[in-house]
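Student: Test case, fold it:
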Amino acid sequence: MKLQFQKDALISSINIAIKAVPSKSTMPIMECLLLDASNGKICLVGNDTEFGIETVCRGEILEAGKVALDARLFSEIIKKLPQDNELSVLIESDEHFVTTIRCEKSVFKISGKDGNEFTMIPGIDRSNSVSLSQFTLKSFINQTIFSVALNESNKKMTGEFLEVKGDLFSVCSLDGHRISIRRTQLKESCPEMKAIVPGKALIEISRILSGGLKDEVMIYFTKNHILFEFDDTLVLSRLIDGEYFHVAQMLSEDYDTKITVNRRELLDSIERSTIFVQDNEKQPLILRISDGLLSLLISSDLGRMDAEVSIEKSGNDLMIGFNPRYLADALRNIDSESVSIYFTIPRSPLFIRDDEETYTYMILPVNFNADAI
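Tutor: Next comes the predicted model:
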């Protein structure tokens, strides 16, 4: 095998494919990137059997072939080549898979492995699909991924629920304390499709997506896998088994109190309050709602903060406590200038949503001792 690249094109493809390479594996070849030039194009492939990426790299095939190279070593060598991104990089492997990397006056020799032993990304059925802009998918992931559970006590909580229903596409996540939902209308109606996608896979997909409004991503749904196709790149993830939670039953349109508030002003006050919350603490931010005014109070061993924000209110006065970081996470991921927040009683969750319900955030309250205020 003999290939020639420009350094910047090679680095770009390595940075994409290496996201699917495990740092440690019981199978050493899984810690490799596959360099495959056996089918008329140059592909870089990373695959840990649960999550795989294949991306086409611009370059010239001088001799066809394939080789698997230690991903970290290969990546470090290419990144440490001279700084000029337009430099030519020549990669050549012999019959024993010893691979030579040449760039200007630098020559590296590393041991590779037989590319035929590498586990390729499996082909999947592409009959059930939906098309979105990369901007929409990237935004939806970033605006919901923070409420995915980090532990695996309930594996379904470590993933996000992607659903297509008619002409509506939605992304939902929950961690037992909050729910995040984003929805958008599709250009056309589609068959019903759904999948629980691991949060770790979606984080990597978000990092790869360019996020362009006019750039498209195709999503293919199957029973066990989901495939994302965009920009000469394929990303395949195994799904989390099981039925997702009945989120619709957890949401309510009823409310006793509604406030409309400047999002930035409220977020700034909440972020200031987190100064007094240490990492492992669950100190509540207490909200006191009255006509025209939202009072915020937080008190801990570090100190105390009192703040006030102007609001429009309809319904009852209320005093209720929440984890301030959960509130900040939701508000930080809303673009509108003002937000509407709905409450019922102090023991019930709040809902942040717009009239069109393009976003819905639910946050459970935190108990506090009102006498200690």
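
Student: Going by C-alpha atoms from here, please, whenever you check contacts or count neighbours.
Tutor: OK.

Student: tell me the contacts of V366?
Tutor: Residues near V366 by Cα atoms under 8 Å, 6 or more residues apart in numbering: P284, I320, G321, F322, N323.

Student: 10 Å - rerun?
Tutor: Neighbouring residues of V366 by Cα atoms under 10 Å, 6 or more residues apart in numbering: 177, 282-286, 320-323, 346-349.

Student: Let's see this one next, to set against the first:
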Amino acid sequence: MKFKCNKNKLHEAIANVSRAVPAKSNIAALEGIKLSLSGDQLELIGYDLAFGIRTVLNVESEDSGDLVVNARLFSETIRRMSSDELIITVDEKLNVNISGGSAEYDISAMPAIEYPDFPSIGAENSLSIPQYILRNMIEHTNHAVAVTDTKPILTGELFDLEDNIFRMVAIDGFRMAIRTEHTPISEKISFVVPSRTLNEISKLLAKGDASAEDEAGEQDPEKISKTELCQIYAGEKNITFEISGYYVVSRLLSGEFHNYKSSLPTEFKTEVIVKTREFADSIERCSLLINEKNKCPVRCIFEEGSVKTDCKTVIGKVNDVVPAEVNGEPVTIGLNNRYLLDALRACESDQIKIQMTAPNRPVKIVPVAGDSFMYLLMPIQLRN
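Tutor: Below is the predicted model:
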């Protein structure tokens, strides 16, 4: 088979599908990319049996055929070619000739029959969401995903849809992150997507659609073009994300996700309104004295008119004050600096509300207006 294609478009497609190619595998074919040519359509697939990416590239050809080529070698070969247009020829012995400009490569390939079948799209449940919104939801919750597999279900994020509300939830046992968006879907749908899958698709998702901006420069969801939407198809065991010509397929995590709604505080005795950036800066100043060898919670004293923060380790000590509106009972609470910073950096509003019941109860962080995010942090016991 033989085809002609644009170098940059081919390399971009290779780089993206290679995200699903394992560096090492007991199945040699999985270390490669499957290429399937049918006329002027070249399909590229990367797959590791649990996670896969597929796309189709327009090329110039009237041939057909398929093969598997080593992902890393193929990517580097294409990247280093000097010509913008490449001609790729494959003979009967699966020798791949790549030519363009002054350079010419010959590399070996494997038969496509050795490559596992790519999963079909599961469409039992489907939804459509602007890419920039899904990207935002992932980026603002993935910090709270469990990094150990003590409870495997928590290494993913819950997609929870019910009554026209879409919540993405991450929990690691010490904190919780929830991002909320409205959706036209009213029925109850829930599934858990591996964190690795979400991290990879976030790299494919657009940050925004310039043509959909309103007069204030904000995204108007009603103006989002179809190419800037992400289509999600969820089956019983697999999920597919369709993103700008790429199909990302992943296994869903099985098991019972934590009943997060039962963990949400409904009452509080202290409510604090503080500027997000000022509070984050204060915690960052305290964090200079905290590391793996010198661990210490940040003491936060919420009292009338201010939030006082302090920290003391063998390196030194720091005291800081941030103006705040404090309503209710004064409270002193210890918090993990990194967990708190992760939450503050994910907050989208200039000001936040911090709600507390007692020094040994979860701290709740929400926007001053609306319900787009919620972060829960477990406190740390302070030493006198």
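
Student: TM-score of the superposition?
Tutor: Here the superposed chains carry a TM-score of 0.95, computed using TM-score structural alignment, normalised by the length of the first structure; 366 aligned residues with a Cα RMSD of 1.4 Å.

Student: returning to that earlier point: just the contacts of V366 of the first structure: which are in strands?
Tutor: Among these, the ones falling in strands (DSSP state E) are L285, I286, I320, G321, F322.

Student: you'd agree A13 of the second structure is in a helix?
Tutor: Yes: the assignment for A13 of the second structure (DSSP: H, G, I helix; E, B strand; the rest coil) places it in a helix.

Student: Now for it, how many residues are close by?
Tutor: Neighbours of A13 of the second structure under the rule other Cα atoms under 10 Å: 20.

Student: To which residue of the first structure is N259 of the second structure aligned?
Tutor: Mapped onto the first structure by TM-score structural alignment, N259 of the second structure lines up with H246.

Student: T55 of the first structure and I14 of the first structure, how far apart?
Tutor: As for T55 of the first structure, its distance to I14 of the first structure is 9 Å (criterion: Cα to Cα, to the nearest Å).

Student: Need the residues touching each of these two.
Tutor: Common neighbours of T55 of the first structure and I14, counting by Cα under 10 Å, 6+ apart, are L44, V45, G46.

Student: Can you show me the strands along the stretch 201-350 of the second structure?
Tutor: 229-234, 238-243, 246-251, 270-275, 298-303, 306-312, 317-323, 325-328, 331-335 (DSSP state E, counting those that start in this stretch).

Student: okay, those in TSV with distance to Q131 of the second structure and mean neighbour count next?
Tutor: Below are the strands of the stretch 201-350 of the second structure laid out as TSV (distance: least, Cα to Cα, whole Å; neighbours: other Cα atoms under 10 Å):
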stretch	distance to Q131 of the second structure	mean neighbour count
strand 229-234	5	22
strand 238-243	8	23
strand 246-251	13	24
strand 270-275	29	20
strand 298-303	36	22
strand 306-312	37	21
strand 317-323	36	15
strand 325-328	36	18
strand 331-335	34	20
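
Student: Of the ones you listed, give the one that comes closest to S190 of the second structure.
Tutor: Evaluated with Cα to Cα, the strands of the stretch 201-350 of the second structure place strand 229-234 nearest to S190 of the second structure, the distance being 9.4 Å.

Student: The strands of the stretch 201-350 of the second structure: which one's closest to T155 of the second structure?
Tutor: Smallest distance to T155 of the second structure across the strands of the stretch 201-350 of the second structure (Cα to Cα): 12.9 Å, for strand 246-251.
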